[in-house]
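Visitor: only geometry, no sequence info:
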C-alpha cells in the first residue's frame, strides 16, 4: 500500500515552512508562494484569515502596476443558469488557512446566462514569465507577496519574447470577446426594460416603434451569438457566430507555449 508514502509527496508546504509564533493573531497573512512554471499545474496560493471578512479580494499585479487578475469570493446562493461553465473560480474565504490553486491565467471575458459555445477551453490568456505582486486585502488590511513565473524548463525552443507576444495577442482576443458579450448583455437588458415599460402603456404607436427597435436589436444579437443554441450539441446544427469564433481562437492560441502564427493573426 502507498498510504504511508503519501505523506512524503505532500505539496504546498509554504504555510508550514513560514509559520512563526503569533502568526494566528494577525488579521491577514499572505504566505510567499513557490516559483510558478507555465504549462504546469499552476501555483497554490495560501493565506490566513483570522476572521471571515466582510470584504476581501486577492489581486495579481504585473511589473507595470496593472492588475491582471482579481480573485473574489463566489457569490452566495447564485443560481447557475448555464453561463457559469465559462466563469473563473472565486477565492475561498474561511476562518483560518485558505488555499487557492491558480492556473496563471489573467482575468477572463464575461459570460452571460445560458451561453453555449463550441470548442472553448479557456476565457483568458496565460501570464508571461516575470515577477508579479500578490495583493490580499481583507476589510481594509493589505498584505503583499512576490510571485515569480518562469517558462516551463522542458521547453527550450520558445523565447520569453514569444510568450509575451502570445499573451499580448491573447489579451487582444479576450477584449474582443468581452466587447461582443457585453453587446449581447446590453441588448438583453434593454429588451427586459422595454418589456417592463410596455406593460404600463397602451400607446399603439409606441409599441410599433419598440417592435422595430427590438427586431433590429435581435438581428444584431443573432450576428454576435448563436441564439438558437439550447444544448451543448446544438452548435453542430447551427453555425457559430462572432463571439464563439473569437473565443475559440483564444483557445487555439492557448493550446501551447509559443508566439501566435500568421494564420491566427490573419483571422
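Guide: Thanks, I have it. The structure displayed is predicted, hence computed values, not measured ones.

Visitor: CA atoms for contacts and neighbours, from now on please.
Guide: Will do.

Visitor: Residue 136 contacts residue 91, correct?
Guide: No: between residue 136 and residue 91 there is no contact, the gap being 11.0 Å when judged by C-alpha atoms under 8 Å.

Visitor: More neighbours: which of the two?
Guide: residue 136 (22 against 19; other C-alpha atoms under 10 Å).

Visitor: Are there residues contacting both of residue 136 and residue 91? Which ones?
Guide: 57-58 (C-alpha atoms under 8 Å, 6 or more residues apart in numbering).

Visitor: quick check, residue 80 in a helix?
Guide: No: counting by DSSP: H, G, I helix; E, B strand; the rest coil, residue 80 is not found in a helix; it is coil.

Visitor: now residue 133, what's its secondary structure?
Guide: Residue 133 - assigned by three-state DSSP - is strand.

Visitor: and if you look at the one 3 residues further on?
Guide: Here residue 136 is recorded as strand under three-state DSSP.

Visitor: Enumerate every residue touching it.
Guide: Contacts of residue 136 (C-alpha under 8 Å, 6+ apart): 30, 56-59, 142-144.

Visitor: Those residues: which two are farthest apart?
Guide: 56 and 144 (13.6 Å; C-alpha to C-alpha).

Visitor: Structure two is appended below for comparative analysis:
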C-alpha cells in the first residue's frame, strides 16, 4: 500500500559545507531579545557534555552519535530543531510513568539561528507561527511556558540531588571499607557517622525516586515517587494550549514544598554530618568525602 510521509516536525535548517570538516560545528538558537534558547554541536550535547557512543549499537545513516549532533559532511547537511528549550536533568536508570524531562515548546514569535564553523558564522531568522485555530492569548501561552520551565527546574534539582546522594554513599562506602579491620575503639566514631549518613540519605533517596522499578510495568507494583510526580505534572500542564489550572499550580507548590524539605536535609547532612565524618576519618589518615561542586 502506498502511503505518504508527514513533514518533519520542527524547523528544518539546511547548510552546505565545502568539504568534510574536523572542526566543531555549533548551532545556537536565540529568541527575539537575543537570549540563547539552546545550543547544538557536532561534538557535545545541549548541556555541554561530550557525546558518548554506545559500542553495542550502530550509528544512524548519517553517522551521528546522537540525533542532537550536527553532521559535518561535504555538501548539503540538514538539522531539525524540535522547537523545544533544553530538557530537565535526566536520571539514568530511573523509570518514569506518565512523565518525562522534555523542555517546553518555544512560544510563537521571532528567533534566530547562528551556525559557527571555526571562525566562520552565519545567522538566519526564524519565525514560529501560532496555530491559527487557537484562541489562546499570548499571556496564557506564556503562563504555560513559565510553569513548565519552573517544574523542569525542580525536576532538575531533585535529580541532581539524587545523583549527589549516590555519590556521597559511594564515597562513604569506599572509605568505611578501608577501616573495617582497624581497632574498634579507633574507628567507632567514623563507623557510627557513616551509618547515620548512609541511612539518612538512603531514606531520602527512596522518597525521591522509586529505586525498585527496573521496567515500566514495575510501577504497577511499586508506587511512583516525588521525582515522577513532579515530572508528570509538566506533561499535564503541556497537554493543552492553555494556561495552567489552579489545581496544577497548587499541586506544584505542594510537591515543591516536599522536595525542598528533602533537599534541606541533604544540605544538612553535607554541612554537618559529612564535616564530622571527614574529621573522624582524617584521624585515621584516610581521604575525605569530596565536597559538592557546581550543584552536581
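Guide: Received it, and whenever you're ready, just let me know what you need. None of the values given here were measured: they were computed from a predicted structure.

Visitor: TM-score for the pair, please.
Guide: The TM-score (TM-score structural alignment, normalised by the length of the first structure) is 0.75; 227 aligned residues with a C-alpha RMSD of 2.7 Å.

Visitor: returning to that earlier point: mapped onto the second structure, which of the contacts of residue 136 of the first structure hold?
Guide: Shared with the second structure under both residues aligned by TM-score structural alignment, their matches' C-alpha atoms under 8 Å, the contacts from the contacts of residue 136 of the first structure are 56-59, 142-144.

Visitor: Just the buried ones from these, in PyMOL syntax?
Guide: Burial among those is assessed by 16 or more other C-alpha atoms under 10 Å; the matching PyMOL selection reads:
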select buried, resi 56+57+58+59+142+144
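
Visitor: with the kept ones among the contacts of residue 136 of the first structure in mind, which one is nearest to residue 180 of the first structure?
Guide: residue 59 (25.5 Å).

Visitor: Nearest residue to that closest one in space, ignoring adjacent ones along the chain?
Guide: residue 70 (4.5 Å; C-alpha to C-alpha, 6 or more residues apart in numbering).

Visitor: Map that neighbour onto the second structure.
Guide: Counting by TM-score structural alignment, residue 70 of the first structure corresponds to residue 39 in the second structure.

Visitor: I'd like to know how many residues surround residue 191 of the first structure.
Guide: Neighbour number of residue 191 of the first structure under other C-alpha under 10 Å is 17.

Visitor: For it, what is the enclosing helix or strand?
Guide: Element membership for residue 191 of the first structure, per DSSP states H and E: helix 160-198.

Visitor: Residue range in the second structure corresponding to that helix, please.
Guide: Against the second structure, helix 160-198 of the first structure falls on residues 138-176 (TM-score structural alignment).

Visitor: mean shift between that stretch and the first structure?
Guide: Stretch 138-176 of the second structure differs from its equivalent in the first structure by a mean of 1.3 Å after superposition (mean C-alpha distance after the TM-score superposition for the first structure).

Visitor: quick one: that stretch to chain centroid distance?
Guide: 7 Å (C-alpha atoms, centre = their mean, to the nearest Å).

Visitor: what's the distance between the closest residue to residue 214 of the first structure other than its chain neighbours and residue 216 of the first structure?
Guide: With C-alpha to C-alpha, 6+ apart as the criterion, residue 214 of the first structure has its nearest non-adjacent residue at 7.0 Å, and that residue is residue 191. Distance, residue 191 of the first structure to residue 216 of the first structure, by C-alpha to C-alpha, to the nearest Å: 11 Å.

Visitor: Next: residue 111 of the first structure.
Guide: The value you get for residue 111 of the first structure to residue 216 of the first structure, if C-alpha to C-alpha is used, is 23 Å.

Visitor: what about the two, which has more around it?
Guide: residue 111 (22 against 11).

Visitor: residues in contact with whatever residue of the second structure lines up with that one?
Guide: Using TM-score structural alignment as the criterion, residue 111 of the first structure maps onto residue 90 of the second structure. Each residue near residue 90 of the second structure by C-alpha under 8 Å, 6+ apart is listed here: 101, 156, 159.

Visitor: Great, nothing more from me.
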